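> Fold the stuff below for me.
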Amino acid sequence: MKKIKANSLKVNKDFLEIDLEGIKIVFSTAEMDRSFNRHNELGVVNLESIRDDFKVDSVKYLQQIHSDKAYIYNKYYKNIKDEEGDAIITVEKNVAVGVFTADCVPIIIVNEEKKVVAAVHSGWKGTFNSIVVNTINKMKEEYKINISNTKVYIGPHIRQCCYEVSEELKEKFIKNTSVEEGKLFKGRNLSMEEFILNDLRTSGIKENNIFSLDLCTHCEKSIKLYSYRSTNGIYGRLFSFVYIK
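Predicted structure coming up:
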């Protein structure tokens, strides 16, 4: 896995951008206090503003429910925004597909060869139920992607330094993975990333094709991010998305 520092990325207003061959990955920040909460009017306006900011035709997302469900979006899918799930896959050009987070893990999966992309929302439930594996499997089944050249980008989320869980949940995670307890936990502080990394490696993603933005939504000081835990439930939403140019 390669760690990416925020200061090494292209910064555009309140977005961190990564340009690949014919594909752009974007992680929003809270630097300009712009929240992307689909459940209020301003949030919807901000979501729609992405079309102008990035010159895409549309912005697509799901009704997130902390599941392991992944959907495939194509231009004939009229009501994708009403579907309940936590990962969205597409091969459509100029369509931004994204997920909302505010401590959960945003994951972007790209295959440049077949031009297939996915955005995944992985909270503790999605992480526990290996939503990233389900998404990769769906991409393989539908588009026959080659795992050896598929890349994965893990965005800002609450990290082990700040994410304390119950003893009961700790025991459930330990029983559900082959990751060493000392890596997965420090005391009761969970590393969702370590669990996800194990899933990615088991799925065949190469180590040098895994990238992680080294940012904790809860305690990062160099860049402003939204965090559910740090604001006692009064929080905005980050939006992480990807599109094919």
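
> Please count neighbours and contacts with C-alpha atoms only from this point.
Will do.

> And stretch 214-233, end to end?
By Cα to Cα, to the nearest Å, the extent of stretch 214-233 from end to end equals 24 Å.

> list the buried ones in it?
Buried positions in stretch 214-233, judged by neighbour count with 16 or more other Cα atoms under 10 Å: 214-219, 224-230.

> again with stretch 45-59
47, 51, 56, 58, 59.

> Next up, the contacts around the fourth one.
Remark: with contacts taken as Cα atoms under 8 Å, 6 or more residues apart in numbering, residue 58 is in contact with 48, 51, 94, 95, 96.

> rerun at 7 Å
51, 95, 96 (Cα atoms under 7 Å, 6 or more residues apart in numbering).

> Go ahead and name everything in contact with stretch 207-222.
By Cα under 7 Å, 6+ apart, stretch 207-222 touches 1-6, 103, 150-159, 162, 225-227, 229-230.

> so is the closest residue to residue 16 other than its chain neighbours in a helix, a strand, or just coil?
Using Cα to Cα, 6 or more residues apart in numbering and skipping residues adjacent in sequence, the residue nearest residue 16 is residue 27, 5.1 Å away. Three-state call for residue 27 (DSSP: H, G, I helix; E, B strand; the rest coil): strand.

> isn't residue 27 right up against residue 239?
Yes - look at residue 27 against residue 239 with Cα atoms under 7 Å: they come within range, at 6.4 Å.

> need the contact list for the spatially most central residue of the chain.
Centroid check for the chain by Cα atoms, centre = their mean gives residue 106 as the closest residue, at 1.6 Å. In this structure, residue 106 makes contact with 99, 120, 121, 122, 154, 155, 240, judged by Cα under 7 Å, 6+ apart.

> another one to check against the first:
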Amino acid sequence: MVEAVLIDLFSLTANLQSNLQGLLHNTLEAIEKCSSSHAPFVYVMCCQRQGSERKGEQESLLPALRGFQSLKRRLEVVCAQTTAAALYTVKQRLDEKDLSIIKVILPTLRKDLMKVYINHLFTAVYQFEFEDLQVAPDSESLQISEHQHEGQMLPSQDMAFIQHEIQMYLESLPSLKGELTILRSSLIPDDIFLHGFTTRTGGISYIPTLSSCNLFSSSKRRDPQIVVKENLRRLANAAGFNPEAFHRVKVDHANAVCIMGKTEPDDYDGIVTDQKGVTLAAPGADCIPVLFADPVRRACGAAHSGWKGTLLGVSMATVNAMVSEYGCNMKDILVVLGPSVGPCCYRLPHESAKEFHRIDPKCVRLFDSANPYIDIRRATRILLERGGILPENIQDDSITDQNQNITFCTACHPDKFYSHFRDGTNFGTQIGFISIKD
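Just a heads-up that it's a prediction; the model follows:
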């Protein structure tokens, strides 16, 4: 069942308002007839020409909007100077109401163009269907841009223009939830390495569970890749790294490690490099983003360690890659555990808890219960120490000076961090990142 209808009038000019009003009136009438049992939300998207008042644009359409009682409270005119701005505003309205099934009614010649905008601004969570807007071809008052034809591949310059238009619009948006904040460890020397752990503030993601500096896009979530890219650009500007030389692990919840400069595996949860200016990153939204630094050999790494990866030894696999690839000495490697779900909140089924109990009984609380509490940080530390990392070279929540603590519980701090455990499937993601300074 269609939940929302988007009527795209953006390319139409109204020299004689009555024709445009008639077109809109007929379209709304058809929607009302077809949806008598369930009135969808309706958004009319039109161009706000430079120098014109938004209110004036809307008022010109008012006669066409009158009389539709079932749609009245569900109908909104969205005017903007660019298609990107108008469509992004419509997306915000859809997300406020958690709507996902949208019919787009638009001129035939706009269809391919609109599909490109939608591909950039939406994810697979949304379902779109398209219907032609019936525009009289001989009407002098309704003009449609004619530089493309439906069903043909858009010229590359048009594709580039659309992406640029969207990027420029997103860059113009204000940051949400305060300034961008980066947590840094005193263990990693800042004269050699650039590093940090992100929090959830200072980006443009507006959906509550993703707000605001979400740094991961998924087909199952509502934040598109282009929004995540803008959040990353803002992070890069604040932190001082190049977003074009940024490499995030391809999460598999296992223990494979990618060596920068060698063949990239299909999936991996650890990544290492000795190249300057290359930023490595590991995501976390309860799972631990772990950073590794060797100031002697000037090598670094990042790993994503959830409960499965922890049991599979992803942190030591990353350490071992640094040793074998770059000749690092185990005693020189520094390891920092970032914000992650703490033993105060994290529970697993008893069968999985047994594996952590075998590492050390202190990793499990209420072991005899159906869902014991698990300390994946303690398990990570124990496995690192057993592998040869010096205890004093590991920073986690066990440090004595809590002013130096950056291993906060993500589930306990909704104002600072994202949490899958707390927020459900449409959760945001923070990252840990590290690079070797030039």
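
> sorry, back to before: residue in the second structure matching the residue nearest to residue 16 of the first structure?
Superposed on the second structure with TM-score structural alignment, residue 27 of the first structure falls opposite residue 197.

> Quick one: residues contacting its match.
Neighbour list for residue 197 of the second structure: 182, 183, 184, 338, 431, 432, 433 [criterion: Cα under 7 Å, 6+ apart].

> do residue 294 of the second structure as well
Residue 294 of the second structure neighbours (Cα under 7 Å, 6+ apart): 300, 328, 332, 333, 334.

> and it, how far is that from residue 304 of the second structure?
18 Å.

> again, but for residue 392 of the second structure
Distance of residue 392 of the second structure to residue 304 of the second structure, given as Cα to Cα: 21 Å.

> who has more neighbours, the two?
The residue with more neighbours, out of residue 392 of the second structure and residue 304, is residue 304; 32 against 11, by other Cα atoms under 10 Å.

> Regarding the more buried one, which helix or strand does it belong to?
For residue 304 of the second structure, the host element (DSSP states H and E) is strand 299-305.

> Kindly report the same for residue 238 of the second structure.
Per DSSP H and E: helix 225-239 holds residue 238 of the second structure.

> Could you measure from the residue nearest to residue 16 of the first structure over to residue 48 of the first structure?
16 Å.

> Count the neighbours of residue 142 of the first structure for me.
Neighbours of residue 142 of the first structure under the rule other Cα under 10 Å: 11.

> Surely it is in a helix?
Yes - under three-state DSSP, residue 142 of the first structure falls within a helix.

> counterpart of it in the second structure?
Checking TM-score structural alignment: residue 142 of the first structure goes with residue 325.

> Which residue, other than its chain neighbours, is closest to its match?
Distances taken as Cα to Cα, 6+ apart place residue 259 nearest to residue 325 of the second structure, at 8.0 Å, with adjacent residues excluded.

> Contacts only, for whatever residue of the first structure lines up with the one you found.
Matched across to the first structure, residue 259 of the second structure falls on residue 72, judged by TM-score structural alignment. Residue 72 of the first structure makes contact with 88, 89, 90, according to Cα under 7 Å, 6+ apart.

> Could you pull out the helices in the stretch 1-150 of the second structure for me?
Assigned by DSSP state H, counting those that start in this stretch, the stretch 1-150 of the second structure shows helices spanning 17-34, 54-59, 62-65, 83-96, 111-121.

> which residues in the first structure does the second one match up with?
Aligning helix 54-59 of the second structure against the first structure (TM-score structural alignment) gives no matching residues.

> One more: stretch 297-310 of the second structure?
Taken onto the first structure by TM-score structural alignment, stretch 297-310 of the second structure occupies residues 114-127 there.

> Likewise for stretch 79-88 of the second structure?
By TM-score structural alignment, stretch 79-88 of the second structure lines up with nothing in the first structure.

> Report the buried residues of that stretch.
79, 80, 82, 83, 84, 85, 86, 87, 88.

> will you turn the residues you listed into JSON lines that also has distance to residue 354 of the second structure?
What follows is the buried residues of stretch 79-88 of the second structure, written out as JSON lines (distance: Cα to Cα, whole Å):
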{"residue": "79", "distance to residue 354 of the second structure": "58"}
{"residue": "80", "distance to residue 354 of the second structure": "57"}
{"residue": "82", "distance to residue 354 of the second structure": "57"}
{"residue": "83", "distance to residue 354 of the second structure": "55"}
{"residue": "84", "distance to residue 354 of the second structure": "52"}
{"residue": "85", "distance to residue 354 of the second structure": "52"}
{"residue": "86", "distance to residue 354 of the second structure": "53"}
{"residue": "87", "distance to residue 354 of the second structure": "50"}
{"residue": "88", "distance to residue 354 of the second structure": "48"}
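
> Contact partners for residue 321 of the second structure?
Contacts of residue 321 of the second structure by Cα under 7 Å, 6+ apart: none found.

> how about the helices in the first structure?
For the first structure, the helices defined by DSSP state H cover 41-54, 124-128, 131-143, 167-175, 181-184, 192-202.

> Map residue 85 of the first structure across to the second structure for me.
By TM-score structural alignment, residue 85 of the first structure lines up with residue 268.

> Please pull up the equivalent of residue 220 of the first structure in the second structure.
Under TM-score structural alignment, residue 220 of the first structure pairs with residue 413 in the second structure.

> All good on my end, thank you.
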